[in-house]
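K.L.:
pasting the structure only:
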């Protein structure tokens, strides 16, 4: 995926301005930034939800502006908010969203079974989602984004509010997806997550990309990469002032 000069204005104010970066195939790319940095607006443009005022994004060689339908076939989106039907079972949720993605009934059922194994819920897939723990619901949320076998997966803060066991399982799932060839864009406010998972990281602040590099490369900007934390890098790049 390649973003070039992405810009978006709201009421005459630039929420995102001239943002350019590349996500390489089969890598986990972290997009970090304080509240109000422009991450959500950027992700909405990358995923065809919001049209940019300037610039473009290409996913697998397809423009989000001119070939939005082709891009949507190649991406999966797991939002921070749970996008589930609580009265349905996990498997029925997956089948429903699989059909929405264009799978046949047979394909959706087969894919749902495979996805449940991947997210560790194969033994409880027939239970209604409202009975699940928060961590289990998060894993179904990720599963929905995987139903169309995306080349590029957007994970927007997938570990918010869950226990360490569920969090660790999500880490393992993300790493397994990369090993299988899926490219991942990962957002989080947990710096240790980004340090552990991401091959490269882009840091946003005030609507712009202020740094891109591997965790070690970013740490070298501040000090010894073996002693410097990613949180120290983040505060160095974006400041210590509180954000609304």
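P.N.:
That came in fine, so what should we check first? What you see is a predicted model; the values in this text were computed from it and never measured.
K.L.:
For the rest of this, base every contact and every neighbour count on C-alpha atoms.
P.N.:
Fine.
K.L.:
Counting neighbours, what do you get for residue 58?
P.N.:
By other C-alpha atoms under 10 Å, 19 other residues sit near residue 58.
K.L.:
helices or strands up against the longest helix anywhere in the chain?
P.N.:
When the chain is parsed with DSSP state H, its longest helix is helix 164-179. Packing partners of helix 164-179 (3 or more C-alpha pairs under 8 Å, 6 or more residues apart in numbering; DSSP states H and E): helix 134-146, strand 183-187.
K.L.:
between it and helix 134-146, how many degrees?
P.N.:
Interaxial angle of helix 164-179 relative to helix 134-146 (axes from the mean of the first three to the mean of the last three C-alpha atoms, to 10 degrees): 20 degrees.
K.L.:
Nearest to residue 20, out of the helices and strands packed on helix 164-179?
P.N.:
strand 183-187 (14.5 Å; C-alpha to C-alpha).
K.L.:
Can you tell me which helices and strands that closest one packs against?
P.N.:
Using 3+ C-alpha pairs under 8 Å, 6+ apart as the test, strand 183-187 ends up in contact with strand 28-32, strand 152-156, helix 164-179.
K.L.:
Can you name the residues that contact the closest residue to residue 97 other than its chain neighbours?
P.N.:
Excluding its sequence neighbours, the residue lying closest to residue 97 (C-alpha to C-alpha, 6 or more residues apart in numbering) is residue 144, at 6.4 Å. Neighbour list for residue 144: 78, 93, 94, 97, 98 [criterion: C-alpha atoms under 8 Å, 6 or more residues apart in numbering].
K.L.:
Can you tell me which of those has the most neighbours?
P.N.:
Busiest of those [other C-alpha under 10 Å] is residue 94, holding 29 neighbours.
K.L.:
thinking that residue is in contact with residue 143, fair?
P.N.:
Yes - with contact defined as C-alpha atoms under 8 Å, residue 94 and residue 143 form a contacting pair (7.1 Å).
K.L.:
and residue 95, what is it in contact with?
P.N.:
105, 108, 109, 112.
K.L.:
For it, identify the helix or strand it belongs to.
P.N.:
helix 90-100 (DSSP states H and E).
K.L.:
and if you look at residue 233?
P.N.:
Going by DSSP H and E, residue 233 is in helix 230-238.
K.L.:
That helix vs strand 28-32, what angle?
P.N.:
Using the same axes, to 10 degrees, helix 230-238 lies at 50 degrees relative to strand 28-32.
K.L.:
another one to put next to it:
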């Protein structure tokens, strides 16, 4: 196998590894996307529960006021029934005064009950709105969950396919080059091989010395970038353009 062929095999392996890294990076983002979906549902649930709690507080207060109002009205009826039995003007005046006070209290409680009833209508509408929003969010989230599950399944399939391709590609890479490649890849964020385009290493975007450019054009030795220490090769020499048809 010529050095040019060895470099092409290494180039193919690098491309497979980059694709695998991209798929793994995408897969690593799935838990955060799931958490974001659940957070939106939780937010809608909290909003619904808050409105529901306010309505329940309103209903509880209305029941208390209704109970007190019923008791006070019964009390007024009893007192009014006793007025005819009172013999002294003094007792009559005292009881009449108590009845007047109780009636005014009842009027205040009646107004309070009307206010609470009006507020209850607004609160019910808010609860209904929050319930609808929660239902819509749950439906949307269910759809999004299914989308994430499908994406995860697709990523698993792609990784399996890439694993098989990598295992086959490794067999075509020179053993000494493979060891060197793996060492550099660990130290250089997964990129161990970089083509040189013009006079620039695409791994670090720095120019290489002119003499090294000449050496790379011959494609008869393994060279590394003086700046980033990645394995470099001339893209034009390793993958020459196809000749124009005559």
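P.N.:
Arrived safely, thanks for sending. Everything numeric here is computed off the predicted structure, so don't read it as measured data.
K.L.:
Report the TM-score for the pair.
P.N.:
Overlay of the two chains. TM-score (TM-score structural alignment, normalised by the length of the first structure): 0.22; 88 aligned residues with a C-alpha RMSD of 5.6 Å.
K.L.:
coming back round to it: may I see the buried residues of the longest helix of the first structure?
P.N.:
Across helix 164-179 of the first structure, burial judged by 16 or more other C-alpha atoms under 10 Å covers 166, 167, 169, 170, 171, 173, 174, 175, 177, 178.
K.L.:
what do you get for stretch 136-149 of the second structure?
P.N.:
Counting neighbours by 16+ other C-alpha under 10 Å, stretch 136-149 of the second structure gives 137, 138, 141, 145, 148 as buried.
K.L.:
Which of those residues fall within strands?
P.N.:
Of those, none are assigned to strands by DSSP state E.
K.L.:
Packing partners of the helix holding residue 233 of the first structure?
P.N.:
Using 3+ C-alpha pairs under 8 Å, 6+ apart: helix 230-238 of the first structure touches helix 191-197, strand 200-205, helix 215-220.
K.L.:
residues in contact with the first one?
P.N.:
Helix 191-197 of the first structure has contacts (C-alpha under 8 Å, 6+ apart) with 28, 30, 171, 175, 188, 201, 215, 230, 231.
K.L.:
what about residue 44 of the second structure, which helix or strand?
P.N.:
Going by DSSP H and E, residue 44 of the second structure is part of helix 30-83.
K.L.:
Which strands or helices does that helix pack on?
P.N.:
Using 3+ C-alpha pairs under 8 Å, 6+ apart: helix 30-83 of the second structure touches helix 89-170.
K.L.:
returning to what we had before: in JSON lines: the buried residues of stretch 136-149 of the second structure, plus distance to residue 8 of the second structure.
P.N.:
Shown next, in JSON lines, are those (distance: C-alpha to C-alpha, whole Å):
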{"residue": "137", "distance to residue 8 of the second structure": "51"}
{"residue": "138", "distance to residue 8 of the second structure": "51"}
{"residue": "141", "distance to residue 8 of the second structure": "46"}
{"residue": "145", "distance to residue 8 of the second structure": "41"}
{"residue": "148", "distance to residue 8 of the second structure": "36"}
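K.L.:
Among these, which one lies nearest to residue 5 of the second structure?
P.N.:
Taking C-alpha to C-alpha as the measure, residue 5 of the second structure sits nearest to residue 148 out of those, at 40.4 Å.
K.L.:
OK, contacts around that closest one?
P.N.:
30, 34.
K.L.:
just residue 126 of the second structure next, same as before
P.N.:
Going by C-alpha under 8 Å, 6+ apart, the list of residues near residue 126 of the second structure reads residue 51.
K.L.:
so how far is residue 39 of the second structure from it?
P.N.:
For residue 126 of the second structure, the distance to residue 39 of the second structure equals 21 Å [C-alpha to C-alpha, to the nearest Å].
K.L.:
repeat for residue 8 of the second structure
P.N.:
Residue 8 of the second structure is 48 Å from residue 39 of the second structure, by C-alpha to C-alpha.
K.L.:
likewise residue 141 of the second structure?
P.N.:
Taking C-alpha to C-alpha, one finds residue 141 of the second structure at 10 Å from residue 39 of the second structure.
K.L.:
same deal with residue 79 of the second structure?
P.N.:
Residue 79 of the second structure is 59 Å from residue 39 of the second structure, by C-alpha to C-alpha.
K.L.:
Please identify which of the two sits among more neighbours.
P.N.:
residue 79 (15 against 12).
K.L.:
doesn't residue 101 make contact with that one?
P.N.:
No - taking C-alpha under 8 Å as the definition, residue 79 of the second structure is not a contact partner of residue 101, at 11.9 Å.
K.L.:
residue closest to the middle of the second structure?
P.N.:
Residue closest to the mean C-alpha point of the second structure, counted by C-alpha atoms, centre = their mean, is residue 36 at 2.2 Å.
K.L.:
could you flag which of the contacts of residue 95 of the first structure are buried?
P.N.:
108, 109, 112.
K.L.:
Now distance to residue 156 of the first structure and secondary structure too, for the residues you listed, in a markdown table please.
P.N.:
Formatted as a markdown table, those follow (distance: C-alpha to C-alpha, whole Å; DSSP: H, G, I helix; E, B strand; the rest coil):
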| residue | distance to residue 156 of the first structure | secondary structure |
| --- | --- | --- |
| 108 | 24 | helix |
| 109 | 26 | helix |
| 112 | 22 | helix |
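K.L.:
got TSV for the residues you listed, with distance to residue 134 of the first structure too?
P.N.:
Formatted as TSV, those follow (distance: C-alpha to C-alpha, whole Å):
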residue	distance to residue 134 of the first structure
108	24
109	24
112	20
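K.L.:
Closest one of those residues to residue 183 of the first structure?
P.N.:
Distances from residue 183 of the first structure to those, taken by C-alpha to C-alpha, are shortest for residue 112, at 20.5 Å.
K.L.:
Just the buried residues of stretch 21-36 of the second structure, please?
P.N.:
23, 27.
K.L.:
Quick one: end-to-end distance for it.
P.N.:
One end of stretch 21-36 of the second structure sits 23 Å from the other (C-alpha to C-alpha).
K.L.:
how far does it sit from the chain's center?
P.N.:
Chain-centre distance of stretch 21-36 of the second structure: 10 Å, with C-alpha atoms, centre = their mean, to the nearest Å.
K.L.:
List the contacts of it.
P.N.:
Here stretch 21-36 of the second structure has contacts from 145, 148, 152, 155, 158, 159, 190, using C-alpha under 8 Å, 6+ apart.
K.L.:
give me that answer again for 7 Å
P.N.:
152, 155 (C-alpha atoms under 7 Å, 6 or more residues apart in numbering).
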